[in-house]
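1. sharing a sequence plus its predicted fold:
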Amino acid sequence: MLRFDPFSDVDALARGLMTGSLAGTQRTPKFMPLDLYKVDDRYMLVADLPGADPGSIDVDVDSGVLTLSAQRSAPSDEGVQWLTSERFSGTYRRQLTLGDGIDPSGITAHYDNGVLTVIIPLAAEARPRKITVEHADRPQAIAARGSD
């Protein structure tokens, strides 16, 4: 038994306004969920890109902005009578501003099982480091110099 949903028309209108398609036929990704965390001397960005075409995935850094994009192709409509179509197709895109202290030349990315992992290393000068404390072999020599 089908139930009446008084809000389905409002939902369809809102989806159309957000995706730019009032006809409701365009299935575009709404977002690219991601996690970002720091481990030792690098940041790890992990983004979900289910069903993305691996060859379409692009990771780009320009003027301190990291851009992630990917394409998910729609299945062919030829000879198909759709009963429901809820899986998104189209272009995923996210941009993040990188702060100071990042080594953009060292950024690497890997895509596996629908998950994009981007490793963003800290620049050498931004990495935590241990400062060596120098000390005199003879403490008396330091005291003698201090009295001059």
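-> Now that the structure is in, tell me what you want to look at.

2. going by C-alpha atoms from here, please, whenever you check contacts or count neighbours.
-> OK.

3. the lengthiest helix in the chain: which residues count as buried?
-> If you go by DSSP state H, the chain has its longest helix at helix 8-19. Buried residues in helix 8-19, counted by 16 or more other CA atoms under 10 Å: 13, 15-16.

4. tell me the one among those residues nearest to residue 34.
-> For the buried residues of helix 8-19, the minimum distance to residue 34 (CA to CA) is 22.1 Å, reached by residue 15.

5. what's the offset of the longest helix of the chain from the middle of its chain?
-> Centre-to-centre, helix 8-19 and its host chain are 27 Å apart (CA atoms, centre = their mean, to the nearest Å).

6. and stretch 93-112, by the same measure?
-> Worked out by CA atoms, centre = their mean, stretch 93-112 lies 8 Å from the chain centre.

7. list the buried residues of that stretch.
-> Buried-residue list, stretch 93-112, by 16+ other CA under 10 Å: 93, 98, 102-104, 107, 111.

8. alright, now check it against this:
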Amino acid sequence: MQEQVKQQHIPVKVYRTGERLMVAAPMAGLEPENFLVELTGDDRLILHGNLRAMLKEIFDLLLDEWSAGAYHRELALPIPVDGECANVTYGNGVLTVALPISTQTRPARLTLKRLAATHGERRGNAGHPPACLHS
């Protein structure tokens, strides 16, 4: 049996704090450079995880019920946010995006900086939305 390439729908949790809109999505088996997070001008958040390498031919694949990517999810955000000031983290197989609430959406394309093989981050602010640190 050969490994199948399947684009997977990602379930998400979206919640709001006083200053941020948070999105958490399980995207197991990826590395920081496999991610792209995009916030569009029309208040859409796009989460994308590229497919990792297929299993090498040294294995006989007997059952194939999941794969490490490709992941893709687009969702409409309920309120305007600042994409440039977003914090993005990946650890324990979960991608978390913290978007500061804003009066107008500011689009951005965000990638992660590798901290370890399966951990990464993109720090757009230090917890204070008006004082954004650009990465």
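-> Arrived safely, thanks for sending. These numbers come from a predicted model, not from an experiment.

9. that older thread, dump the buried residues of stretch 93-112 of structure 1 to CSV, plus secondary structure.
-> Converted to CSV, those look like this (DSSP: H, G, I helix; E, B strand; the rest coil):
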residue, secondary structure
93, strand
98, coil
102, strand
103, coil
104, helix
107, coil
111, strand
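
10. include distance to residue 74 of structure 1 when you put these into TSV, please.
-> TSV is the format used below for the buried residues of stretch 93-112 of structure 1 (distance: CA to CA, whole Å):
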residue	distance to residue 74 of structure 1
93	17
98	32
102	36
103	36
104	33
107	30
111	20
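
11. returning to that earlier point: from the buried residues of helix 8-19 of structure 1, pick the one nearest residue 36 of structure 1.
-> Nearest member of these to residue 36 of structure 1, counting by CA to CA, is residue 15, at 27.9 Å.

12. what's the match for that closest one in structure 2?
-> Using TM-score structural alignment to pair residues, one finds that residue 15 of structure 1 aligns to nothing in structure 2.

13. right, and residue 15 of structure 1 touches residue 24 too?
-> Yes - using CA atoms under 8 Å, residue 15 of structure 1 is in contact with residue 24, at 7.5 Å.

14. which of the three states applies to the counterpart of residue 105 of structure 1 in structure 2?
-> Matched across to structure 2, residue 105 of structure 1 falls on residue 84, judged by TM-score structural alignment. Under three-state DSSP, residue 84 of structure 2 falls in the helix class.

15. which residue is the nearest non-sequential neighbour of residue 84 of structure 2?
-> Nearest residue to residue 84 of structure 2, sequence neighbours excluded (CA to CA, 6 or more residues apart in numbering): residue 108, at 5.5 Å.

16. now do the strands in structure 2.
-> 8-9, 13-16, 20-26, 35-39, 44-49, 71-76, 87-91, 94-100, 108-110, 113-116, 119-122 (DSSP state E).

17. dump those to CSV, plus distance to residue 62 of structure 2.
-> Listed next are the strands of structure 2 as CSV, based on distance: least, CA to CA, whole Å:
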stretch, distance to residue 62 of structure 2
strand 8-9, 20
strand 13-16, 33
strand 20-26, 25
strand 35-39, 29
strand 44-49, 25
strand 71-76, 23
strand 87-91, 29
strand 94-100, 27
strand 108-110, 37
strand 113-116, 31
strand 119-122, 29
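
18. between those strands, which one is closest to residue 61 of structure 2.
-> With CA to CA as the yardstick, what comes closest out of the strands of structure 2 is strand 8-9 (19.6 Å).

19. show me what contacts the nearest residue to residue 54 of structure 2 once chain neighbours are set aside?
-> Distances taken as CA to CA, 6+ apart place residue 3 nearest to residue 54 of structure 2, at 6.9 Å, with adjacent residues excluded. For residue 3 of structure 2, the contacting residues are 54-55, 61, 64, by CA atoms under 8 Å, 6 or more residues apart in numbering.

20. fine by me, thanks again.
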